[in-house]
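# Return a 3D structure for these sequence lines:
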Amino acid sequence: MRARRAAWLVALLLLAGAVQAQDLPLPERAERTAEVIREADTVHLPQGALEGGAVSRLRLDGTITSRAWRLPDGGQSTLERMAPLRAALEKEGWKEVFSCAADGCGGFGFRFAVPVLPAPAMFVNLFDYRYLLARRGTGEVVEHVMLFVSRAGERGYVQLTHVGPAGTAEAAPAPADPAPQAGAGSLDATLREAGHMVLRGLDFASGEAVLGPGPHADLAALAAFLAEDPETRIALVGHTDNVGALDANIALSQARAEAVRARLIADHGVDGARVEARGVGYLAPVAANDTAEGREINRRVEVVLLK
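Coordinates of the predicted model:
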């Protein structure tokens, strides 16, 4: 059965110097969950594992096309899902720059240095994912592609991000069903499937760590989630844009995570021993900081399921 499913192909549009479509092997029932095309933008893609608390990232400018797919139940490991994709890229002339798997990448710290599309379009298991960065071309005509493979339960998730010269975006057929909007899933379902989620609706003033009065629906939902199982533990991770010095941003992101933790304890009766608070400043962006929109997206507090 597994071999038969792997034999089916679906078109994944990769962009070459003379824009063309290529086939990569995905199951027939793979469902595209998102497509984001950014013309003349910037992205930072990891080119090494987490080392000394930091991830070396390659800055790339151009047209950035990111697509994600949800794969049907199949019982395949992330290695089994990544292997045919890697082989197909190599066949088309792509050369590996860097690849790694979960703990070998740096686990939690590395994942948040990868520009992953938000849930529910893309889910990432912090203990089971694989990353590949490859390049093709020479001189001024160079393109890069990132593959990120993970799974939630028996379902697999694949994200492909391509960076090519500005103006090379190729229109792709629209999915049969509209892709879910970021943040549309419930907190409970997203945490159980992805293991992490951005907390929505937190009202911090610019440069401040004082959490506004709310209401904060996600905090109430998070408290209810924690109440279901007294053994559940979480971490709150603060993130900032890249305006200002790193130390100041780490301090601000830490303070914001602690403010959210304090609100959970004071207003929702959550046991503080079950909630960690950390700040990583601007070290784990999910969007380019070159635009106001990107900076706003990067200013966030995420909840990470620890147990």
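
# Every contact and neighbour count from this point should use C-alpha atoms.
OK.

# In three-state terms, label residue 184 for me.
When classified by DSSP: H, G, I helix; E, B strand; the rest coil, residue 184 comes out as coil.

# Name the nearest residue to residue 178, sequence neighbours excluded.
The shortest distance from residue 178 to any non-neighbouring residue, by C-alpha to C-alpha, 6 or more residues apart in numbering, is to residue 33 (7.7 Å).

# Wait, a strand at that neighbour?
Yes: counting by three-state DSSP, residue 33 falls inside a strand.

# what's near enough to touch it?
Contact analysis of residue 33 by C-alpha atoms under 8 Å, 6 or more residues apart in numbering lists 67-70, 121-122, 175, 178-180.

# Residue 144 too?
By C-alpha under 8 Å, 6+ apart, the contact set of residue 144 is 133-136, 162-164.

# Now, of the residues you listed, which are buried?
133-136, 162-164 (16 or more other C-alpha atoms under 10 Å).

# And the strands in the stretch 201-307 of the chain?
Using DSSP state E, counting those that start in this stretch, the strands found in the stretch 201-307 of the chain span residues 234-239, 275-279, 300-305.

# Output the ones you listed in a markdown table; the columns should cover mean neighbour count and distance to residue 103.
Output for the strands of the stretch 201-307 of the chain, formatted as a markdown table (neighbours: other C-alpha atoms under 10 Å; distance: least, C-alpha to C-alpha, whole Å):
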| stretch | mean neighbour count | distance to residue 103 |
| --- | --- | --- |
| strand 234-239 | 24 | 18 |
| strand 275-279 | 21 | 20 |
| strand 300-305 | 21 | 17 |
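
# on that earlier part again, state the distance from the residue nearest to residue 178 to residue 158.
To residue 158, residue 33 is 10 Å away according to C-alpha to C-alpha, to the nearest Å.

# one step back: return the subset of the contacts of residue 33 lying in helices.
Assigned to helices by DSSP state H, none of those qualify.

# which one among those gets closest to residue 18?
Closest approach to residue 18 among the contacts of residue 33 (C-alpha to C-alpha): residue 67, at 19.8 Å.

# Residue 76 belongs to a strand, doesn't it?
No: judged by three-state DSSP, residue 76 forms no part of a strand; its state is coil.

# Also this sequence, please, to line up against the first:
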Amino acid sequence: MKAVRTLRSSLICTLLCGLPLSGNAAEFVLQLPLGAKATYSQVETTLPALVPTGPFKDGKIPKVEAPKNIQRTVWVMGGESTVSQVQAGILGQLETAGYEPLLFCVAKECGGFDFRFGIDVVDEPMMRVNLRNYRFISAKQTVSENPAYVTFLLSRSPVAVYVQMTEYSPGARSIEGGEPALKPPETLVEPAEVAGQIGPVSLVLEGLEFETGSAELGNDPTGSLSKLADLLKQDPDVKVLLVGHSDMSGSVEANIAISTKRADSVRRALIRDHGIDAGRLSAHGVGFLSPRADNATEAGRQKNRRVEAVFSR
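Okay, the predicted model is just below:
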């Protein structure tokens, strides 16, 4: 398999509407599957105006300078959507809009961990990146003398597809001062917010303590389990998938096993200590495949050893 794939003119938009997009990137309107939910939208004033044009190689990611008016938006899609299907729709729309490819790569082809942490990614829980199942696209506008650029990062979590779009526009943005167009989700959400969502709503149970290689649930200084239990007691129709994550110490198999045990230890604590019905809780582990911090430091490894709650009905 080649390190970098090229976009093919024969790609057909299978999931997304093939409506023409404006030649002005500031008016770029991405068509997404029904039920896609925006988790983040922000005019960025501190991001570097650099667009990746190749995979990680020789210690760096090749990049080209782009316009400095930058906006990032993230969507999450539950249900049966796959990364490949959403990707096909995006590629079709880019072709229709007159964008030429700069880079299209898949996970390991991009450079895996090094590429993912060499680009700017919206923080969890708004954006989620699976190191084994992510794709990156960058493209340049060809219908303008002062071209815009756009990049897409797509990834699949255990229950949803995440899409991050970053636009680099030569024109001024309609949102001033970098204020968010959409309010990012709080660390813990209220039951009413969970109830009306289309697709999954997730949160990280911050503060739970796990030692490297251990599934034993330690301290809970922030009371995350109590807060989660209160949410579940207030809305008896909500169910929770507990997803365990690990740092990168050890093999993939060992880390998936330990992260599953960590999620299950949280499940058992919710049943034993908080009276939550077992039928409303399930546990799953993904090991180190979805890191949220650099594993080179102890602080980063501690952040990656975590359990996340994903709500559903």
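
# Overlap in contacts, residue 33 and residue 158 of the first structure.
Common neighbours of residue 33 of the first structure and residue 158, counting by C-alpha under 8 Å, 6+ apart, are 68-70, 122.

# Throw together a ChimeraX command that grabs the buried residues out of the residues you listed.
Buried members of these, defined by 16+ other C-alpha under 10 Å, are picked up in ChimeraX with:
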select :68,69,70,122
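
# between the shared contacts of residue 33 and residue 158 of the first structure, which is closest to residue 60 of the first structure?
Distances from residue 60 of the first structure to these, taken by C-alpha to C-alpha, are shortest for residue 68, at 19.8 Å.

# Give the aligned equivalent of the closest one in the second structure.
Using TM-score structural alignment, the partner of residue 68 of the first structure in the second structure is residue 74.

# next one: residue 105 of the first structure
In the second structure, residue 105 of the first structure lands on residue 110 (TM-score structural alignment).

# residues contacting the closest residue to that match other than its chain neighbours?
Of all residues not flanking residue 110 of the second structure in the chain, residue 55 sits nearest, at 4.4 Å (C-alpha to C-alpha, 6+ apart). Going by C-alpha under 8 Å, 6+ apart, residue 55 of the second structure touches 3-4, 61-62, 103, 105, 109-111, 115.

# one more time with 7 Å
61, 109-111, 115 (C-alpha atoms under 7 Å, 6 or more residues apart in numbering).

# Could you check how far the aligned partner of residue 32 of the first structure in the second structure is from residue 30 of the second structure?
Residue 32 of the first structure maps onto residue 38 of the second structure when the alignment is built from TM-score structural alignment. Using C-alpha to C-alpha, we find residue 38 of the second structure at a distance of 12 Å from residue 30 of the second structure.

# try residue 103 of the second structure
Taking C-alpha to C-alpha as the measure, residue 103 of the second structure falls 19 Å from residue 30 of the second structure.

# higher neighbour count, the two?
Set residue 103 of the second structure next to residue 30 and count neighbours by other C-alpha atoms under 10 Å: residue 103 wins out with 21 against 16.

# Can you classify the more buried one by secondary structure?
Here residue 103 of the second structure is strand, with the state taken from three-state DSSP.

# thought it was touching residue 137?
Yes: applying C-alpha atoms under 7 Å as the test, residue 103 of the second structure and residue 137 come out as touching, 5.5 Å apart.

# Just the strands from the stretch 151-300 of the second structure, written as ranges.
Secondary structure of the stretch 151-300 of the second structure (DSSP E, counting those that start in this stretch): strands at 161-169, 180-182, 201-204, 239-245, 281-285.

# equivalent range in the first structure for the first one?
To tie it back to what came earlier, the one meant is strand 161-169 of the second structure. Going by TM-score structural alignment: strand 161-169 of the second structure matches residues 156-164.

# So what does residue 89 of the first structure match up with in the second structure?
Using TM-score structural alignment as the criterion, residue 89 of the first structure maps onto residue 94 of the second structure.

# Determine whether the claim that that match is in a helix is correct.
Yes: per three-state DSSP, residue 94 of the second structure lies within a helix segment.

# For it, give its distance to residue 64 of the second structure.
Distance from residue 94 of the second structure to residue 64 of the second structure, by C-alpha to C-alpha: 19 Å.

# go on, residue 188 of the second structure?
Using C-alpha to C-alpha, residue 188 of the second structure is found at 38 Å from residue 64 of the second structure.

# Likewise for residue 99 of the second structure?
Distance from residue 99 of the second structure to residue 64 of the second structure, by C-alpha to C-alpha: 15 Å.

# still on that earlier bit, quick one: residues contacting the match of residue 32 of the first structure.
Per C-alpha under 7 Å, 6+ apart, neighbours of residue 38 of the second structure: 74-76.

# Now with 10 Å, please.
By C-alpha atoms under 10 Å, 6 or more residues apart in numbering, residue 38 of the second structure lies in contact with 73-77, 126, 162-164, 182-184.

# Same question for residue 31 of the first structure.
With C-alpha under 10 Å, 6+ apart, residue 31 of the first structure has these contacts: 10, 68-72, 157, 175-177, 179.

# what's the spacing between the residue lying farthest from the centre of the second structure and residue 52 of the second structure?
No residue in the second structure sits farther from the centre than residue 145, which is 32.9 Å out by C-alpha atoms, centre = their mean. According to C-alpha to C-alpha, residue 145 of the second structure and residue 52 of the second structure sit 21 Å apart.

# One more: residue 214 of the second structure?
For residue 214 of the second structure, the distance to residue 52 of the second structure - C-alpha to C-alpha - is 38 Å.

# Have a look at these two and say which one is more surrounded.
Taking neighbours as other C-alpha under 10 Å, residue 214 of the second structure and residue 52 compare with residue 52 leading, 21 against 15.

# ok, that one touching residue 139?
Yes: under the criterion of C-alpha atoms under 10 Å, residue 52 of the second structure makes contact with residue 139 at 9.4 Å.

# Spit out the residues that contact the two alike.
Common contacts of residue 52 of the second structure and residue 139 (C-alpha under 10 Å, 6+ apart): 102-103, 151.

# Out of those residues, which comes closest to residue 247 of the second structure?
For these, the minimum distance to residue 247 of the second structure (C-alpha to C-alpha) is 27.8 Å, reached by residue 151.
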